[in-house]
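K.L.:
The following block contains a protein sequence and its predicted model.
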Amino acid sequence: MQSLWKLYQVFCSVGFCTFGGGYAMLSLLQRTVVEKYHWASEEELMDYYAIGQCTPGIIAINTATFIGYKKEGLRGALAATLGFLTPSLIIILLISMFMQNYADLALVKHAFAGIRIGVTVLIFDAIIKLGKKSIVDAYSLVIFAFILVLAVCTGVSPIILVVSCGVVGYMLYHKAVMK
């Protein structure tokens, strides 16, 4: 029961400190789950994140669920998921109570403009960290370039992009192994 409570607390704190969605939380999750508690390796975290991108729901919650499941099975998945959801529910309720009355205030508009900039930096930080761990050879660079072009130049669904990465990765690495 103590480890379930720890999962809940950790993901509640991650959820409370994360603004900007799943991408913005990757850096905090990496520091917390990988470096501090050693509940997953960096590779596992990236795998959970990739799978979370392809499955229905919010990436951050899916990732928390995967980590909780790895640590404590079904009960761990539930504890981590509820932990991550709790702060969001509280914050959304508070914001919805006040937002309608104050959304047009210059102070609120400027605060949200600053928050968007901060979230952009967090997402960029996550991209740099993921890139350093993911782009490790010529094959991964080819996959990166291929998907980057598709993502930037087309409106292809992220699910198709991730599945395409898997297919291209399999083909490139399988071909290299067969040589």
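P.N.:
Structure received. Numbers count the residues shown, from 1 in each chain.

K.L.:
can we go C-alpha only for contacts and neighbour counts from here?
P.N.:
Noted.

K.L.:
What residues sit buried inside stretch 130-143?
P.N.:
By neighbour count with 16 or more other C-alpha atoms under 10 Å, stretch 130-143 contains the buried residues Leu130, Ser140, Ile143.

K.L.:
other SSEs contacting the longest helix along the chain?
P.N.:
Using DSSP state H to assign secondary structure, the helix with the most residues in the chain is helix 59-102. Applying 3 or more C-alpha pairs under 8 Å, 6 or more residues apart in numbering; DSSP states H and E, one finds that helix 59-102 contacts helix 2-17, helix 22-29, helix 42-54.

K.L.:
Now do the last one against helix 59-102, angle only.
P.N.:
Angular relation of helix 42-54 and helix 59-102 on a 0 to 180 degree scale: 60 degrees, by axes from the mean of the first three to the mean of the last three C-alpha atoms, to 10 degrees.

K.L.:
ok, structure two:
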Amino acid sequence: MILWQLFLSYLKIGFFGFGGGYAMLSLIQNEVVVQHGWMTGSEFADIVAISQITPGPIAINSATYVGYHVGSQAGGTALGIVGALLATFAVCLPALTIMMLVTRFFLRLKGNRLVAGAMNGMRPVVIGMIAAAALLLIFPRDPADNSFIDGWSWLLFGAVFAGTLRRINPILLIVASAGAGIAIYYLPSVL
């Protein structure tokens, strides 16, 4: 039963998640945390962080991790693997199906003003969904869930943002941020 709910939830996310993985995060958070309560907001924030640092699209990575989490909670590791495969397949199925259908008509629809207008109309929605995902991670809906954002996080954000404005190499910024994170969050607990 729970695997069927997982499949339907990620199928819905796949159908309505326009704008890429970050735009889909608010839909995923709504399904996983709010609607079904499969995990807490802080657990979801951890999955988002892991999904960002692993290779591949964030929506597919998070589907895999959430599916594993939900399946393993319901019945152990074997069911976790089934849940991971099912959620990943469900989130990919709509895009695969739509792309197979659209590519047949792409050359005819490419210059269509109605299609171009629809795409232009979706751009602001995608930006809004990305902003909503960021706000949901920063300010969780459930007061019991602590946000992972603290003063140090804002300071690191400001430093990296300033670094991007000064055109510092992004790889250097990532490595420096990792070092700062270790120094701020890990070393005090060890010492």
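P.N.:
Alright, I've got the coordinates. As the structure is a prediction and not an experimental result, all values here were calculated from the model.

K.L.:
Just give the TM-score of the two.
P.N.:
Once superposed, chain against chain, the TM-score is 0.86 (TM-score structural alignment, normalised by the length of structure 1); 175 aligned residues with a C-alpha RMSD of 2.3 Å.

K.L.:
rewinding a little: just checking, next helix/strand downstream of the longest helix of structure 1?
P.N.:
helix 106-134 (DSSP states H and E).

K.L.:
For the aligned partner of Lys110 of structure 2 in structure 1, give its distance to Leu78 of structure 1.
P.N.:
Aligned by TM-score structural alignment, Lys110 of structure 2 pairs with Ala103 of structure 1. Using C-alpha to C-alpha, to the nearest Å, one obtains 34 Å as the distance from Ala103 of structure 1 to Leu78 of structure 1.

K.L.:
Comparing those two, which residue is more hemmed in?
P.N.:
Legend: neighbour count by other C-alpha atoms under 10 Å for Ala103 of structure 1 and Leu78, higher for Leu78 (20 against 13).

K.L.:
list the contacts for that one?
P.N.:
Thr65, Gly68, Tyr69 (C-alpha atoms under 8 Å, 6 or more residues apart in numbering).

K.L.:
Reformat those residues as TSV; add distance to Leu45 of structure 1 and neighbour count.
P.N.:
Shown next, in TSV, are these (distance: C-alpha to C-alpha, whole Å; neighbours: other C-alpha atoms under 10 Å):
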residue	distance to Leu45 of structure 1	neighbour count
Thr65	12	27
Gly68	12	24
Tyr69	13	18
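
K.L.:
Looking at the residues you listed, spot the one nearest Gly114 of structure 1.
P.N.:
Of all the contacts of Leu78 of structure 1, Gly114 of structure 1 sits closest to Thr65, with 30.3 Å by C-alpha to C-alpha.

K.L.:
Ser72 of structure 2 versus the counterpart of that closest one in structure 2, what's the distance?
P.N.:
In structure 2, the residue paired with Thr65 of structure 1 is Thr64, using TM-score structural alignment. In this view, Thr64 of structure 2 and Ser72 of structure 2 are 12 Å apart by C-alpha to C-alpha.

K.L.:
Distance check, the most centrally placed residue in structure 2 against Phe139 of structure 2.
P.N.:
Residue closest to the mean C-alpha point of structure 2, counted by C-alpha atoms, centre = their mean, is Leu25 at 4.0 Å. For Leu25 of structure 2, the distance to Phe139 of structure 2 (C-alpha to C-alpha) stands at 14 Å.
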